[in-house]
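Peer 1: Take a look and give me a structure for this.
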Amino acid sequence: MTIAESLYFVYDGIRSDEMGLINVNMSSGMQEQIFLPEQSLKEVTIRGRDTPYFIETERRPFTLSLNFAFTENFDDEKLNKVARWLGNQPYYKPLYFSDNLDKWYYTLYSGEAKLLHNCLKQGILQIQMRNMSPYTYSPVYESDYYDYSTNTSDGSKWVIENKGNLSCKPVLTIRKIGDGEISFINLSDRGKNFRLVNLRANEEVIIDSEEEDIVSNIPMTFHFDDVYGDFPTFVEGANYFEIYGDCLVKWKYQFKNIG
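Peer 2: Next up, the predicted model:
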């Protein structure tokens, strides 16, 4: 599914058709749409060697050029309402289109926004929306608590499928049962082990794998020196985890895609 096929879009939780706007195409024939983000190569060239040394790639956030038509005649009140909605956001807000509601962009108005009209209060809005990263995302998923309060020495199994085509770094909420430690081993990611020690009974910690941050509900308690191994990550495809330690675990995650 592509943007051009969509009738309406949703921005900041509000449907465009409820605001009197629908998605339109301004050109005939083949439609053009961003497929992959802009990428540059970092290389080093030395004298006497024609082939440069490759260092890394660098991807840049992309901009969507969008066209929306007013379904009815507009007036100043309607224009002001749309301007506040699309042009006065304090931070990137989710944007997704009707033909693929599971593909999210996080965008802010950038560059120019133009109103094309026929002097009869009928027209089309052209606007550029810049994505916050080179990637697109799934909706945010949050599980209920999984109960491992009677975990054995053999641990417990848990499986999740990463439906994106890039790695995903979840947020975990862990409620410890009894004093001790917890451990998460991802057998699908070369057996990488995340271990957190010195937890207190009934302590609740929030583990943000993306930011590599841990927050405890016990005041003045910090666990930065109690972490061993790698923060939990979902690799592409099925992820088979082994979980050790008596606890309750809740997962929050958002799959990420390139393209």
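Peer 1: CA only for contacts and neighbour counts going forward, please
Peer 2: Noted.
Peer 1: residues near residue 76, how many?
Peer 2: Look at residue 76: counted by other CA atoms under 10 Å, it has 9 neighbours.
Peer 1: ok, which stretches of the stretch 51-200 of the chain are helices?
Peer 2: All helices of the stretch 51-200 of the chain, identified by DSSP state H, counting those that start in this stretch, fall at 76-87.
Peer 1: Contact partners for the residue most central in space within the chain?
Peer 2: For the chain, the residue nearest the mean C-alpha position is residue 137 (4.2 Å; CA atoms, centre = their mean). Residue 137 sits next to 102-105, 254-257 when contact means CA atoms under 8 Å, 6 or more residues apart in numbering.
Peer 1: what about burial for those, which qualify?
Peer 2: Among those, the ones that count as buried by 16 or more other CA atoms under 10 Å are 103-105, 254-257.
Peer 1: Looking at the residues you listed, which is nearest residue 59?
Peer 2: residue 257 (13.1 Å; CA to CA).
Peer 1: for that closest one, what are its contacts?
Peer 2: Counted by CA under 8 Å, 6+ apart, residue 257 has contacts 135-137, 164-166.
Peer 1: one more time with 6 Å, if that's ok
Peer 2: Neighbouring residues of residue 257 by CA atoms under 6 Å, 6 or more residues apart in numbering: 135-136, 164-166.
Peer 1: Residue 43 now?
Peer 2: 52-55.
Peer 1: Tell me the spatial nearest neighbour of residue 200, not counting adjacent residues.
Peer 2: Spatial nearest neighbour of residue 200, excluding adjacent residues (CA to CA, 6 or more residues apart in numbering): residue 179 at 4.5 Å.
Peer 1: residues in contact with the one you found?
Peer 2: 199-201.
Peer 1: Nearest to residue 33 among these?
Peer 2: Nearest member of the contacts of residue 179 to residue 33, counting by CA to CA, is residue 199, at 49.7 Å.
Peer 1: Could you also give me the structure for this next sequence, so I can compare it with the first?
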Amino acid sequence: MIRESRYFFFGDRKSTDMGIENVNTEGGLVEETFLATSSINETTIKGNDTPFYEGKKRDPKQFNLNFYIVDYWNDKRLADIKRWLDVDTYQPLSFSENLDIVYYAMPVDTNDLVHNASKEGYVRLTMRCDSPYAYSRSITTPLYDASKEDITIEINNKGECTIVPSFKIQKIGKGDVQIENLSNFSSPSKFVDLDDGEIIAVTGEKEIVDSSKYGDERYDNFNEEYLQLGYGMNRIRVTGRCKILFNYRFKYR
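Peer 2: From the prediction side, this is the model:
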């Protein structure tokens, strides 16, 4: 929970190391952002009062960040804080109540310094994220060995959303590799005619395929079905002689 946290990390720095602490500036019950705002894409046709639903658009998550400047402040302290927070790219942001959940955010819109004559006060910022979601820390599995027989791997998605993991295949002998999620009905990911010793790296969320021997010229050998992991336990069958590891982040609404 953001409001209940005493401190936070932004980028690679801890807020208390900067002499500031997270605060709730509102009395009474604490308010938190529950879901990112969203809208419905739909088309209305003349003569039909019921619009055609075309999907849902989720906006990047946005929330307020308020922090107290411990003790009095001067121009140098404020300059240090500004340099830390005024970034041009999204930075990891996590809060002390659960440091394993990470937002990727930067300050936008409203930002105010509220203080008294003794130079004591707090800052109010609006933080905008790069997506509607927060994420776990990156998780990398062990290197699984399917060089002698097919194997089945269990991956427990402890987040709140379906995720598209990345994975790396090291081919043993020339041939095909297939990766299938037995826990859902999606099509398997399949590579054909890989070379002995070739390493294929698949970046799931960005849909990038890279080969250690052929660079980005392996899409013709791939059926372009990217592995998906639904919420809960996923049983992944790996067919074809290879070694394989997975990398992923849980996703939270």
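Peer 1: The residue nearest to residue 200 of the first structure -> the second structure?
Peer 2: Taking TM-score structural alignment for the superposition, residue 179 of the first structure sits opposite residue 174 in the second structure.
Peer 1: Stretch 13-25 of the first structure aligns to what range in the second structure?
Peer 2: Under TM-score structural alignment, the match for stretch 13-25 of the first structure is residues 12-24.
Peer 1: So which bits of the matching stretch are buried?
Peer 2: 14-15, 19-24.
Peer 1: repeat for stretch 55-63 of the first structure
Peer 2: Neighbour-count burial for stretch 55-63 of the first structure [16+ other CA under 10 Å]: 62-63.
Peer 1: hmm, back to that, among the contacts of residue 137 of the first structure, which lie within strands?
Peer 2: 102-105, 256-257 (DSSP state E).
Peer 1: can you list the contacts of residue 179 of the first structure in a markdown table and add neighbour count?
Peer 2: Below are those laid out as a markdown table (neighbours: other CA atoms under 10 Å):
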| residue | neighbour count |
| --- | --- |
| 199 | 21 |
| 200 | 15 |
| 201 | 14 |
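Peer 1: I'd like to know how many residues surround the closest residue to residue 212 of the first structure other than its chain neighbours.
Peer 2: Among residues not flanking residue 212 of the first structure along the chain, residue 231 sits closest, at 6.7 Å (CA to CA, 6+ apart). Each residue near residue 231 of the first structure was counted by other CA under 10 Å, and the total is 23.
Peer 1: Looks like residue 231 of the first structure contacts residue 210 (just checking).
Peer 2: No. Applying CA atoms under 6 Å, one finds residue 231 of the first structure not in contact with residue 210, separated by 8.3 Å.
Peer 1: So which residues of the stretch 151-253 of the second structure form strands?
Peer 2: Here the stretch 151-253 of the second structure has its strands, by DSSP state E, counting those that start in this stretch, at 151-157, 166-171, 175-181, 189-194, 199-203, 208-211, 232-239, 242-248, 251-252.
Peer 1: Figure out which of those is closest to residue 115 of the second structure.
Peer 2: Going by CA to CA, the one of these nearest residue 115 of the second structure is strand 251-252, 35.2 Å.
Peer 1: looking at the second structure, which residue ends up farthest from its center?
Peer 2: Max distance from the centre of the second structure (CA atoms, centre = their mean): residue 47, 42.9 Å.
Peer 1: how about the nearest residue to the equivalent of residue 164 of the second structure over in the first structure, chain neighbours excluded?
Peer 2: Residue 164 of the second structure maps onto residue 169 in the first structure, with residues paired by TM-score structural alignment. Nearest residue to residue 169 of the first structure, sequence neighbours excluded (CA to CA, 6+ apart): residue 233, at 4.8 Å.
Peer 1: Just tell me what that neighbour corresponds to in the second structure.
Peer 2: So residue 233 of the first structure corresponds to residue 228, using TM-score structural alignment.
Peer 1: Please report how far that match lies from residue 75 of the second structure.
Peer 2: Separation of residue 228 of the second structure from residue 75 of the second structure (CA to CA, to the nearest Å): 50 Å.
Peer 1: ok, the corresponding residue of the second structure for residue 132 of the first structure - how many residues close by?
Peer 2: Alignment note: residue 132 of the first structure maps to residue 130 in the second structure; criterion TM-score structural alignment. As a burial measure, residue 130 of the second structure scores 17 neighbours (other CA under 10 Å).
Peer 1: With residue 80 of the first structure instead?
Peer 2: Residues within reach of residue 80 of the first structure, counting by other CA under 10 Å, total 11.
Peer 1: and the gap between it and residue 70 of the first structure?
Peer 2: Applying CA to CA, the value for residue 80 of the first structure to residue 70 of the first structure is 13 Å.
Peer 1: Could you do residue 24 of the first structure as well?
Peer 2: Residue 24 of the first structure is 10 Å from residue 70 of the first structure, by CA to CA.
Peer 1: do residue 210 of the first structure as well
Peer 2: 40 Å.
Peer 1: what about the two, which has more around it?
Peer 2: Between residue 210 of the first structure and residue 70, counted using other CA under 10 Å, the more crowded position is residue 70 (22 against 13).
Peer 1: Thank you kindly, that will do.
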